[in-house]
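> Okay, predicted coordinates and the sequence, questions at the end:
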Amino acid sequence: MGLLKLLFRNAFRHRLRTFLTVLGITIAILAFGMLRTVVGAWYAGVEASSATRLITRNSVSLVFFLPISYKEKIRQVPGVKEVGYSDWFGGVYKEEKNFFPNFATDAKTALELFPEFIVPEAQKNAFLRDRKGAVVGIKTAKRFGWKIGDLVTLRGTIFPGNWEFVIRGIYHGSQKSTDETQFFFHWNYLNESLKKTAPYRADKVGWFLVGITSPDVAADVAVAIDKLFENSLAETITETEKAFQLSFISMTEAIVVVIQLVSIIVIIIIMAVMANTMAMTVRERTGEYAIMKTLGFGGWHIAALILGESLVIAATGTLSGIALTFPAAKAFGDSLSQYFPIFNVARSTVYMEVAAGLIVAIVAAIFPIWRSIQLRIADGLRRIG
């Protein structure tokens, strides 16, 4: 206890310098934590993917559609439990900035394939009965102030026109990693309109959602589905939901790499600042260390004091940075929920922040410790007075 008290007194002997160093570490750890959380949010869809869901899409590109008739053929493949389908609708609510993911989907099957979307039974039944019914995530509902029974109009971008929907259900995620920003409605509603306005686009879907009996059969089922449609006008590629999500992330891989590099550079910069602080501190106390050696204290005793002081300063800044990461992440996530529907500080991010603070403390103390151990008593005593 006495040693800890001594370390704190030494660390805060030069209060302004220590305060500025702690502030710098706090900001650096906060920035590091936020950047790592952004990277985590980028991969949130991948982490939330189910091992028992496959995605079947056009082998050329996702922008090309598949015939709805493929559904029954896919259902016959051994290992397939359920088949649904979806289209990216791309609707806009009032203004372009009001972005949120919205889909036309096989309503009943979608609710079965995504058990992580929790919809009250009464709302689920009302949604299934209403051709214009829609289900929306709690975050998007709160964002626009929507309630059950509200009439919502989306302006189509991919499918032109003004499309009216009635909010029949609001879902909650069963886990923190569940996306609560989605909006989905009956594919039949979209398809019936297309038959009148654009018949060539009717009876086609963007992708099929395939529920399988076990993750162990995923590879075999994927191969079997794609073989069904070899040499057809619309060949398919079937992959796990995780691989499907990763294909989108790969398009922005350069951005993710840059964010990761910046997070490391932030720590390197604050490491240099911390090293400078410790070097100045040790230089000012050269005479004190010489006297300690005269009294019989060894070099490793002095090394322990320097390292302990470095750890105290770094720990103070690190803990402050970690404490600020959570409210900062919440504010950031709330303001940009349309781009980052899942923005939570992961436990691994906190561990990385702690590790970063520890590395900064140790590296910053190495050179001052080496100088103190090499210090000769006579040279140190010359600095007194």
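Happy to help now that I have it. Numbers count the residues shown, from 1 in each chain.
> going forward, measure contacts between C-alpha atoms and count neighbours the same way
Fine.
> now residue 42: how far from residue 62?
In this view, residue 42 and residue 62 are 20 Å apart by C-alpha to C-alpha, to the nearest Å.
> which of the two has more neighbours?
Neighbours per residue (other C-alpha atoms under 10 Å) separate residue 42 from residue 62, with residue 42 holding more: 22 against 13.
> Tell me which residues touch the more buried one, please.
Contact analysis of residue 42 by C-alpha atoms under 8 Å, 6 or more residues apart in numbering lists 249, 256, 340.
> For PyMOL, write the selection for the buried entries among those residues.
In PyMOL syntax, the buried subset of these is picked out as below (16 or more other C-alpha atoms under 10 Å):
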select buried, resi 249+256+340
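> now, which of the contacts of residue 42 sits nearest residue 133?
Distance to residue 133 across these (C-alpha to C-alpha) is lowest for residue 340, with 25.8 Å.
> Quick check: that closest one is in a strand.
No - assigned with DSSP: H, G, I helix; E, B strand; the rest coil, residue 340 falls outside any strand and is coil.
> Can you classify the residue nearest the centre of the chain as helix, strand or coil?
For the chain, the residue nearest the mean C-alpha position is residue 41 (1.4 Å; C-alpha atoms, centre = their mean). At residue 41 the chain is in helix, as set by three-state DSSP.
> quick one: contacts for it?
Residue 41 sits next to 340, 341, 342, 343, 344 when contact means C-alpha under 8 Å, 6+ apart.
> need the contacts of residue 42 in TSV with distance to residue 75, can you?
Below are the contacts of residue 42 laid out as TSV (distance: C-alpha to C-alpha, whole Å):
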residue	distance to residue 75
249	29
256	37
340	34
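> which helices and strands does the longest strand seen in the chain pack with?
Counting by DSSP state E, the longest strand found in the chain is strand 161-173. Contacts defined by 3 or more C-alpha pairs under 8 Å, 6 or more residues apart in numbering; DSSP states H and E place strand 161-173 against strand 117-118, helix 121-129, strand 133-137, helix 138-144, strand 151-156.
> Repeat the analysis, applying 10 Å as the threshold.
For strand 161-173, the packing partners by 3 or more C-alpha pairs under 10 Å, 6 or more residues apart in numbering; DSSP states H and E come out as strand 117-118, helix 121-129, strand 133-137, helix 138-144, strand 151-156, strand 183-186, helix 187-197.
> any idea where the helices of the stretch 151-300 of the chain begin and end?
In the stretch 151-300 of the chain, the segments counted as helices under DSSP state H, counting those that start in this stretch are 187-197, 218-228, 241-249, 253-284, 286-294, 299-335.
> closest one to residue 26 among these?
That would be helix 299-335 among the helices of the stretch 151-300 of the chain, by C-alpha to C-alpha, at 4.2 Å.
> Second structure for comparison follows:
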Amino acid sequence: MQLLKLIARNPLRHKLRTALTVLGLVVATLSFGLLQTVVHAWYAGAEGASATTLVTRNATSLVFPLPLAYQARIRAVEGVSGVGYANWFGGVYKDPKNFFAQFAISGASYLDIYPDYLLGEAERAAFLRDRKGAIVGRKLADQYGLKVGDALPLRGTIYPGQWEFVVRGIYEGRRPDTNTATMFFHWDYVNEGLRKISPRRANQVGVYVVRIARAEDAAAVSGAIDRQFRNSLAETLTETEKAFQLGFVSMSEAIVVAVRAVSYVVIVIIMAVMANTMAMSARERLSEYATLKALGFGPGYLAALIFGESLLLALAGGLLGIALLFPLTAAVGAAMGTMFPVFQVAPATLPLQVLAALLIGVVAGIAPTLRAVNVNIVDGLRSIG
């Protein structure tokens, strides 16, 4: 009990230095958590992918489309229970700065494959009836103040022209990490326009999304689909939805690696600051440690005293940083809008922050502990700090 009192009181002997040290630890753990959250947001699409969903695209490149006629042939493959398709639209809403994902989809067949998009029956029916109808996610609707019945015009970039849509539904996410920052509308409506302005681009789709009955059949079904179109003018590559999403992440892998590296560099820097603080404290108390040794207190007691103080400071800063991470993440996510559709603290981030704080405390306490344990009593008593 006496040891715990000493550990608790020692940091208060230099309140300003202790406060600045804890503040540095708060900034470090907060920065570490936020950067880890950015990395998690990058991988959110892959982590939320369904094991029973496959994606079929053009084997040459994603920029090349596939014939619309492939849908029936894919649906006939054994093990396939549903097929939909989607096209990236890339339109501009009012201002080029208003970027958000827009997909022209096959309608009911696409929505059936993604049950995590929760849409009321009335809204779903209204969307399916209206060829100009669109549905938007809750996050997207909140950001732009959209509500059911609003007009939502887009200026096409990939598909030129002015396209008029009407919001027929706002979907919610079944899980907290469900993407609710996307707009969906009917490919049939876009396809009709293409037949008039660019007939050669009509009746083609970007990707097919394929639902399978069992996740363990993914490899077999993927191979069967691709064999159907081997040696055709548009060969296919079918992969799991997770692998498809990771393909996008790999394009910016250098950025992800850099962000992750910076998060650990922050910990190393604050570790050095913390070690310096503990070294200063040990130097000032050298005569006290020598006195304790003269009174018969062993090396274990001194080590517990120093490591206890170091861990106390590290945990105080770490826990405060963790507490502040949630409101900061919410604020940053709101400021970025739809840039990161899913931006929330991952469960794995919290133990990493605690582990980082403990590591800082342990490493910072090593040098001063060795000095205190090995100090000669006479030399220590002669020391004036």
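Looks like it arrived, so ask away. From a predicted model like this one, the values you see are computed outputs, not experimental measurements.
> which ones are touching the closest residue to residue 91 of structure 2 other than its chain neighbours?
When the adjacent residues along the chain are set aside, residue 91 of structure 2 lies closest to residue 156, with 4.5 Å between them (C-alpha to C-alpha, 6 or more residues apart in numbering). Residue 156 of structure 2 makes contacts with 89, 90, 91, 92, 93, 162, 163, as judged by C-alpha atoms under 10 Å, 6 or more residues apart in numbering.
> one step back: quick check, nearest of the contacts of residue 42 of structure 1 to residue 143 of structure 1?
Ranked by distance to residue 143 of structure 1 (C-alpha to C-alpha), the contacts of residue 42 of structure 1 are led by residue 340 at 13.7 Å.
> which one in structure 1 is aligned with residue 305 of structure 2?
The equivalent of residue 305 of structure 2 in structure 1 is residue 305 (alignment by TM-score structural alignment).
> secondary structure class for residue 62 of structure 1?
State at residue 62 of structure 1, reduced to three classes by three-state DSSP: coil.
> That one is in contact with residue 208, isn't it?
No - using C-alpha atoms under 10 Å, residue 62 of structure 1 makes no contact with residue 208, being 11.3 Å away.
> ok, back up a step: now do the buried residues in the longest strand of structure 1.
Applying 16+ other C-alpha under 10 Å to strand 161-173 of structure 1 flags 163, 165, 166, 167, 168, 169, 170, 171, 172, 173 as buried.
> picking that back up, give me the neighbour count for the match of residue 305 of structure 2.
17.
> For it, which residues are in contact?
So residue 305 of structure 1 contacts 3, 4, 6, 7, 10, 311, 369 (C-alpha under 10 Å, 6+ apart).
> Surely the fifth one is in contact with residue 288?
No - assessed by C-alpha under 10 Å, residue 10 of structure 1 is found out of contact with residue 288, at 11.9 Å.
> can you count the residues close to the residue nearest to residue 107 of structure 1 when sequence neighbours are not counted?
Leaving aside its sequence neighbours, residue 107 of structure 1 sits nearest to residue 186 (C-alpha to C-alpha, 6+ apart; 5.5 Å). A total of 23 residues lie near residue 186 of structure 1 under the criterion other C-alpha under 10 Å.
> same thing with residue 63 of structure 2?
Around residue 63 of structure 2 there are 11 residues (other C-alpha under 10 Å).
> how close does it get to residue 337 of structure 2?
Relative to residue 337 of structure 2, residue 63 of structure 2 is positioned 26 Å away (C-alpha to C-alpha).
> One more: residue 117 of structure 2?
Residue 117 of structure 2 sits 19 Å away from residue 337 of structure 2, going by C-alpha to C-alpha.
> ok, so of the contacts of residue 42 of structure 1, who is nearest residue 182 of structure 1?
Comparing the contacts of residue 42 of structure 1 against residue 182 of structure 1 with C-alpha to C-alpha places residue 340 closest, at 11.9 Å.
> What residues does that closest one make contact with?
For residue 340 of structure 1, the contacting residues are 38, 41, 42, 44, 179, 181, 332, 333, 334, by C-alpha under 10 Å, 6+ apart.
> swap in residue 30 of structure 2?
24, 36, 263, 266, 317-326, 328-329, 353.
> quick one: which of the helices and strands packed on strand 161-173 of structure 1 is nearest residue 292 of structure 1?
Using C-alpha to C-alpha, those put helix 138-144 closest to residue 292 of structure 1, at 61.9 Å.
> Return the list of helices and strands in contact with that closest one.
Where contact means 3+ C-alpha pairs under 10 Å, 6+ apart, helix 138-144 of structure 1 is packed against strand 161-173, strand 183-186, helix 299-335.
> so which of those comes closest to residue 54 of structure 1?
Closest among those, using C-alpha to C-alpha: strand 183-186, at 19.0 Å.
> mean deviation of stretch 319-334 of structure 1 from structure 2?
For stretch 319-334 of structure 1, the mean deviation from structure 2 after alignment is 0.7 Å (mean C-alpha distance after the TM-score superposition for structure 1).
> Pull the residues that contact that stretch.
Counting by C-alpha under 10 Å, 6+ apart, 22-35, 37-38, 41, 139, 143, 314-315, 317-318, 335-337, 339-346, 349-351, 353-354, 357 sit against stretch 319-334 of structure 1.
> Residue 37 of structure 1 touches residue 353, doesn't it?
No - counting by C-alpha under 10 Å, residue 37 of structure 1 does not reach residue 353; the two are 11.1 Å apart.
> Give the intersection of the neighbour lists for the two.
Common neighbours of residue 37 of structure 1 and residue 353, counting by C-alpha under 10 Å, 6+ apart, are 31, 325.
> about what we covered before: mind giving me the PyMOL select for the contacts of stretch 319-334 of structure 1, buried ones only?
Those of the contacts of stretch 319-334 of structure 1 that count as buried under 16+ other C-alpha under 10 Å are selected in PyMOL with:
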select buried, resi 22+23+24+25+26+27+28+29+30+31+32+33+34+35+37+38+41+139+314+315+317+318+337+340+341+342+343+344+345+349+350+353+354+357
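> Residue 363 of structure 1: which of the contacts of residue 340 of structure 1 is nearest?
Proximity of the contacts of residue 340 of structure 1 to residue 363 of structure 1 (C-alpha to C-alpha) peaks at residue 38, which lies at 26.8 Å.
> In which helix or strand does the closest residue to the closest one other than its chain neighbours reside?
In space, and not counting its chain neighbours, residue 38 of structure 1 is closest to residue 343: 7.3 Å by C-alpha to C-alpha, 6+ apart. Counting by DSSP states H and E, there is no helix or strand that carries residue 343 of structure 1.
> So the residue lying closest to residue 73 of structure 1 once chain neighbours are set aside versus residue 213 of structure 1, what's the distance?
Nearest residue to residue 73 of structure 1, sequence neighbours excluded (C-alpha to C-alpha, 6+ apart): residue 228, at 7.9 Å. According to C-alpha to C-alpha, residue 228 of structure 1 stands 19 Å off from residue 213 of structure 1.
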